[in-house]
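Enquirer: One predicted model, sequence on top.
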Amino acid sequence: MKLTFWGAAQKVTGSMALLTLEDGYQVLIDCGVDMGNFSEDDPIYPNSSFPFDASLVNVVCLTHAHLDHSGKLPNLYKEGYEGQILCTSPTASLSQILLEDSARINQRKLKTYNKKKSKGHSLDQFNFLPENLYTEGDVANTMQEVVPIQFGRRFNIKPGLWVTFIPAGHLLGAAHVYIEADDNGERKTLLFSGDIGRENYPLLKDPSEVPQADYVVCETTYGNREHQHIQDSALEMLDVIKRTCVDIPGRLIIPAFSIGRTQAVLFELHKLFVEGKLPPIKIFSDSPLGIQSNRIYDQFSNHLNQDARDFIEDYDSLFNFENMEYVLKQSDSKAISNYNEPCIIISSSGMMEGGRIQHHIQANMENPYATVLMVGYSAEGTMGARLRDNEGTLRLGKEEHKVHIKVEQTDSFSGHGDKNDLIRFIQQQDKTKTKQIFLNHGEEESMVTFKNTLEDLGYPNVVIPTKGHEFII
């Protein structure tokens, strides 16, 4: 059999790996969007979204809902895929709302594109092909093919092929994917890490132990660094709030992914509130998608950790408390700019590449009394990365803006495991039995550092694939 890496190869986003069995049966593990590079390179045919023939794929195994793992699933069906998507139940629910939101954004992009085209304007500014923008109807067709699989169930895909989803932490429903395949009379096993979570993370259970595998694909987002201690996240948040909303007073803007990061931040704020530590200031949660995600977290509360379940029992809600205001209408979102009291604004997207966060940042770009607290990773080329790395000015569209807004960053809310968590994941493998370890989903420096770390620990055959790199296993 062979394993080909079509995404997240020496990059953090766009996860996509294709496993081809000896009989030609194809398993696609994740089908994500590259969040930092929106051009489609190396298509199998003109206007395709993929460098392989989608119609030849037989089944998809999805590790979790984030768009850099799920965001191109509707494109797969548009290009002839006829199989099923296997994932956990929470992943199915979260993927649906994420893909629906992505489809609505696509249609706004298409409307702008067609308007420019009809007026004979240059289309060079658009980094997409209109044919590749899927609709909510495409998402509905996609979700009809999802088959929810319980954690820990050894699911028989076809004779001689099994998959097991193992809790990975990181996000509600996120899984490591363990595949067993009979190949010419030999049983071969592969373990795909997906995104590895961290221990003691707000709301989520710790990652579960994983079985021994012949081949391991491991993410390396934080392969060269350690996080701040997770127990400091609430204290760090409290310190930032005091400095930015009480001492000045000003406003704190938190760009956060609607699914996962927003819930962790809201939960920590709620805990500070019930402990009497949170200053009496307004908190705006400005993400309709985040509100939908909150409901799914409530729906699947049995998947959350004991601390979260106990909190629900004591306070009836994870995310609703005094001074919290959920913003639904776009007009109300823009009206926040006229709110003159100190406040906290939590809005998406985390990398600032879309969503309401953009108008909050733009409205406060030159406000020295505003602070942006970045609580997650921003891929190179995204607005989040450009703001983080700004040198006093930032171009938005055709305009150059002076940057007076303060920018702070923390990784204490990151859902990704750090170097120690990744080592812990790999060390569950017997180095005399694992034949090869593939590193993906990371920047080159992080991958190289983690490769050296594993080799120092005695793990042989650690490789860093490039895009399109094919391995016979």
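Expert: Thanks, I have the structure now.
Enquirer: use CA for all of it now, contacts and neighbours both
Expert: Will do.
Enquirer: Off-centre distance for stretch 138-149?
Expert: 19 Å (Cα atoms, centre = their mean, to the nearest Å).
Enquirer: before we move on, what about stretch 9-16?
Expert: 11 Å.
Enquirer: same question, stretch 370-382
Expert: 14 Å.
Enquirer: Put this next to the first one:
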Amino acid sequence: MQISFHGAAGTVTGSCHLVTVGNLKILVDCGMFQGGHELKEENVGDFGFDPASIDVLLLTHAHLDHCGRIPLLVNRGFRGDIICTAATRDLARLVILDSAHLHEEEARRRQRHSEKGHKHQPLYDTLDAVMSFDHFNRIADYGVPIRLGHDASAIFYEAGHILGSASILLSVTEDGRNRRILFSGDIGPSDRPFLSNAQPPGDADIIVMETTYGDRNHRSLEASVDELLEAISDTQARGGNVIIPTFALERAQELLFFMNEGIKRDILPQDLRVFLDSPMAISATKIFRNHPEAMTREIAEQIRSGQDPFSLPELEFTRETAESMQLNHIHSGAVIMAGSGMCTGGRVRQHLRHNLAHEECSVIFVGFAAEGTLARIIIDGAQSVKLFGDHIPVRARIHTINGFSAHAGKKELRAWHEKNRTPDITFLIHGEEDARKTFAKGLKSERIEFPTMHQSFEI
């Protein structure tokens, strides 16, 4: 029995883990590496295993760094089933299609600027994405065992991270020896407006655990909402625009909800112009409405009764590129939410190009920014950044509000781990090195490992 790590091992992205039990090969997640050039090269490289040998892929949730290389996996030979919750299936299809489109755009852009005769191919294209959807054949319900093979089963548990997210408990037997292996996936914070709290199963021999915020805690949600509304109000008073680099899944919907609450409380004006400039976030919001079963009872009841928790009086959806470009002519009074959250691509880069240099404007970061991303560079205090070949001075006010994170902080991560009995081994993954080492201190586990890329362990 063996476990090997082929992503998120020493980094925060690219989750991909392989469990081998006899002749059965179970992959957990197959995510995209995000960040600097070196990490992007990992995406085109070898997986570290033969995709054709994988029997089944268990998907914890629909974020790109957990599902983004699935089309590449299929393209290189994977023929098994992908198992996930219904909400994850719908969101993952959306995320993968959007990713394919961005890869195609990037390849075309590079082609325009390359020497004649040099061909640039996307990592995968729209057809690859669509072909991969044929493998989403089995749906998991929380708490219900799913048979994977003669001596293997899996149970999905609420992770509280994004809609449909799950921790996965594998039960595998080899030579009469049973091992219960718990993959945390990404764990969400407690008491969010839409999702139930994470529900660890409480009994695992081995835990494979994320440590994204293993070295720090978040501000309270209440304080973060207050800071968000104050930053928007202040920018309105200064006559500028607010740019919010937005993750399309969960974060966009939460921000709409909290801004709506701000309008109801008369903190924000009724005529506040809010633009959701993200086709993926617009579609994700529709998917949210279609899956009340994956939300808290209160929000589910609102949706079923015809109320819309994501509506605003002056909310505008900008799906088309031409509509997005028109926002560049708005110089004050707008709140523009656009992807991507780490500013690695998408429409937000164009909005940063037109607003970063203006003192009356604000940029509000409300999520994790991995090392090497444009978001992290701005957060870390860059005086100027390069966008579309131009050096843009950073004069806008920069706000970093980490209380909106869809990730649990150090205290909640530790509490989640402690709800399980003391495991034989805890593998700490999906975190930067300092976060992993800090989180390991005092952790109750017989053995703690810090896996590196493509490292294997006998379990």
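Expert: The structure has been received and is ready for your questions. As the structure is a prediction and not an experimental result, all values here were calculated from the model.
Enquirer: Now for the closest residue to His118 of the second structure other than its chain neighbours: which residues touch it?
Expert: In this structure, His118 of the second structure finds its nearest non-sequential neighbour in Gln111, 7.6 Å apart by Cα to Cα, 6 or more residues apart in numbering. The contact partners of Gln111 of the second structure, by Cα atoms under 8 Å, 6 or more residues apart in numbering, come to 118-120.
Enquirer: again, but for Ile361 of the first structure
Expert: Ile361 of the first structure sits in contact with Ile253, where contact means Cα under 8 Å, 6+ apart.
Enquirer: And it, how far from Gly355 of the first structure?
Expert: Noted for Ile361 of the first structure: a distance of 11 Å to Gly355 of the first structure, by Cα to Cα, to the nearest Å.
Enquirer: ditto for Leu289 of the first structure
Expert: 10 Å.
Enquirer: With Ser293 of the first structure instead?
Expert: Note on Ser293 of the first structure: its distance to Gly355 of the first structure, by Cα to Cα, is 15 Å.
Enquirer: How about Asp232 of the first structure?
Expert: 29 Å.
Enquirer: Compare those two (neighbour count), which wins?
Expert: Neighbour totals were compared for Asp232 of the first structure and Gly355, and Gly355 leads with 22 against 12 (other Cα atoms under 10 Å).
Enquirer: Helix, strand, or coil at Tyr222 of the first structure?
Expert: Look at Tyr222 of the first structure: counting by DSSP: H, G, I helix; E, B strand; the rest coil, its state is coil.
Enquirer: For the equivalent of it over in the second structure, grab the count of nearby residues.
Expert: When the second structure is aligned by TM-score structural alignment, Tyr222 of the first structure is paired with Tyr213. The number of residues packed near Tyr213 of the second structure is 26, by other Cα under 10 Å.
Enquirer: show me the contacts for the nearest residue to His135 of the second structure once chain neighbours are set aside.
Expert: Excluding the flanking residues, the one nearest His135 of the second structure by Cα to Cα, 6+ apart is Asp81, at 5.0 Å. By Cα under 8 Å, 6+ apart, the contact set of Asp81 of the second structure is 55-57, 135-138.
Enquirer: Kindly state which residue of the first structure is aligned to Ile425 of the second structure.
Expert: Match for Ile425 of the second structure (TM-score structural alignment): Gln436.
Enquirer: For its match, give its distance to Tyr459 of the first structure.
Expert: Taken as Cα to Cα, the span from Gln436 of the first structure to Tyr459 of the first structure is 9 Å.
Enquirer: if you count what's nearby, which of those two comes out ahead?
Expert: Just comparing Gln436 of the first structure and Tyr459: by other Cα under 10 Å the higher neighbour count belongs to Tyr459, 22 against 19.
Enquirer: Confirm Asp191 of the second structure sits in a strand?
Expert: No. Per three-state DSSP, Asp191 of the second structure lies outside any strand segment and is coil.
Enquirer: Next SSE downstream of the helix ranked longest in the first structure?
Expert: Identified as the longest helix of the first structure according to DSSP state H is helix 89-118. The element immediately downstream of helix 89-118 of the first structure (helix or strand, assigned by DSSP states H and E) is helix 136-143.
Enquirer: ranges for the strands of the stretch 151-300 of the first structure?
Expert: 154-158, 161-167, 175-183, 186-192, 215-219, 251-255, 282-286 (DSSP state E, counting those that start in this stretch).
Enquirer: so the first one matches what in the second structure?
Expert: To tie it back to what came earlier, the one meant is strand 154-158 of the first structure. Strand 154-158 of the first structure lines up with residues 145-149 of the second structure when matched by TM-score structural alignment.
Enquirer: rewinding a little: any chance of the strands of the stretch 151-300 of the first structure in a markdown table, plus mean neighbour count and distance to Met447 of the first structure?
Expert: Shown next, in a markdown table, are the strands of the stretch 151-300 of the first structure (neighbours: other Cα atoms under 10 Å; distance: least, Cα to Cα, whole Å):
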| stretch | mean neighbour count | distance to Met447 of the first structure |
| --- | --- | --- |
| strand 154-158 | 13 | 31 |
| strand 161-167 | 22 | 23 |
| strand 175-183 | 22 | 19 |
| strand 186-192 | 18 | 16 |
| strand 215-219 | 23 | 9 |
| strand 251-255 | 26 | 26 |
| strand 282-286 | 21 | 35 |
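Enquirer: Quick one: those strands as CSV, columns for distance to Thr466 of the first structure too.
Expert: Conversion of the strands of the stretch 151-300 of the first structure to CSV gives the following (distance: least, Cα to Cα, whole Å):
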stretch, distance to Thr466 of the first structure
strand 154-158, 29
strand 161-167, 26
strand 175-183, 21
strand 186-192, 17
strand 215-219, 13
strand 251-255, 31
strand 282-286, 38
